[in-house]
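S.K.: Coordinates for the following, if possible.
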Amino acid sequence: MGRTTPSVRMVVDYEIKRLEKMMEYIHDPEIRKVMNEIIASYKELAPVFKAVPPYDYPYAILLSGLIKALKRIDEIEQMVEHKS
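M.R.: The predicted structure follows:
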């Protein structure tokens, strides 16, 4: 049986707070920037994960970041191809 929307939201908020807590110990601004982008990408895709809740929410957060990174890589490749 899947989770209800309120419990999904609670789990997501909990996982995001865990990431934010980790960021308190990261002093490298580039890593902090990437982690903020991962959190933002998860929030962007949150409706998808609420519709089809994952079994492992940290996985969903990382998957969101990976999707965003691959999208950026694709955009950069297209820009390079157009300049060639």
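S.K.: For the rest of this, base every contact and every neighbour count on C-alpha atoms.
M.R.: Fine.
S.K.: Please report the distance of Arg18 from Ile61.
M.R.: Relative to Ile61, Arg18 is positioned 11 Å away (CA to CA, to the nearest Å).
S.K.: These two - which one has more neighbours?
M.R.: Between Arg18 and Ile61, Ile61 has the larger neighbour count (other CA atoms under 10 Å), namely 23 against 12.
S.K.: wait, isn't that one in contact with Ala40?
M.R.: No - in this structure, Ile61 is not within contact of Ala40 by CA atoms under 8 Å, at 9.5 Å.
S.K.: Do you have the helices of the protein handy? List them.
M.R.: Here the chain has its helices, by DSSP state H, at 5-23, 29-51, 57-83.
S.K.: just checking, what packs against the second one?
M.R.: Counting by 3 or more CA pairs under 8 Å, 6 or more residues apart in numbering; DSSP states H and E, the packing neighbours recorded for helix 29-51 are helix 5-23, helix 57-83.
S.K.: The structure of the following sequence is requested for comparison with the preceding one:
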Amino acid sequence: MGRTQPSYTMAVNRELEKLERIIERLHSPTLSLLLERVKEKVRYTQSASYDELIDPYNLVYFTLIWALAEECEKWRSTYLTLIRSKEE
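M.R.: You can find the predicted model right below:
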């Protein structure tokens, strides 16, 4: 028997809280900003994986990877724009 949606959400929140405590101890503004992005996205990931049996830990870290990928894409786009402007 699987989890109920509220209990799954609570488990996801516990994983986010663990990650938040670690980041607080590291005193990293960069990681704090990334965690905010993860918190914004985690419910989308949770909804998308509703029919799948995904551990809350894995869901949070998948969302972390998603947030990192988007940040990398932003930097890539910025870099390509700068390169193109220098070529002109």
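S.K.: Kindly provide the TM-score of these chains.
M.R.: In this superposition the chains share a TM-score of 0.67, using TM-score structural alignment, normalised by the length of structure 1; 83 aligned residues with a CA RMSD of 2.6 Å.
S.K.: got JSON lines for the helices and strands packed on helix 29-51 of structure 1, with distance to Arg32 of structure 1 too?
M.R.: Putting these into JSON lines (distance: least, CA to CA, whole Å) gives the following:
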{"stretch": "helix 5-23", "distance to Arg32 of structure 1": "6"}
{"stretch": "helix 57-83", "distance to Arg32 of structure 1": "13"}
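S.K.: Looking at these, which is nearest to Pro47 of structure 1?
M.R.: The closest of the helices and strands packed on helix 29-51 of structure 1 to Pro47 of structure 1 is helix 5-23. By CA to CA, the value is 10.0 Å.
S.K.: Contacts made by that closest one with the rest, please.
M.R.: The contact list for helix 5-23 of structure 1, computed with CA atoms under 8 Å, 6 or more residues apart in numbering, reads 32, 35, 39, 50, 53, 57-58.
S.K.: Make TSV from these and add neighbour count and distance to Met23 of structure 1 to it.
M.R.: Output for the contacts of helix 5-23 of structure 1, formatted as TSV (neighbours: other CA atoms under 10 Å; distance: CA to CA, whole Å):
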residue	neighbour count	distance to Met23 of structure 1
Arg32	17	6
Met35	19	8
Ile39	20	11
Lys50	18	25
Pro53	17	25
Tyr57	17	18
Pro58	16	15
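S.K.: how about those in JSON lines, adding distance to Thr4 of structure 1?
M.R.: Conversion of the contacts of helix 5-23 of structure 1 to JSON lines gives the following (distance: CA to CA, whole Å):
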{"residue": "Arg32", "distance to Thr4 of structure 1": "31"}
{"residue": "Met35", "distance to Thr4 of structure 1": "27"}
{"residue": "Ile39", "distance to Thr4 of structure 1": "21"}
{"residue": "Lys50", "distance to Thr4 of structure 1": "9"}
{"residue": "Pro53", "distance to Thr4 of structure 1": "9"}
{"residue": "Tyr57", "distance to Thr4 of structure 1": "14"}
{"residue": "Pro58", "distance to Thr4 of structure 1": "18"}
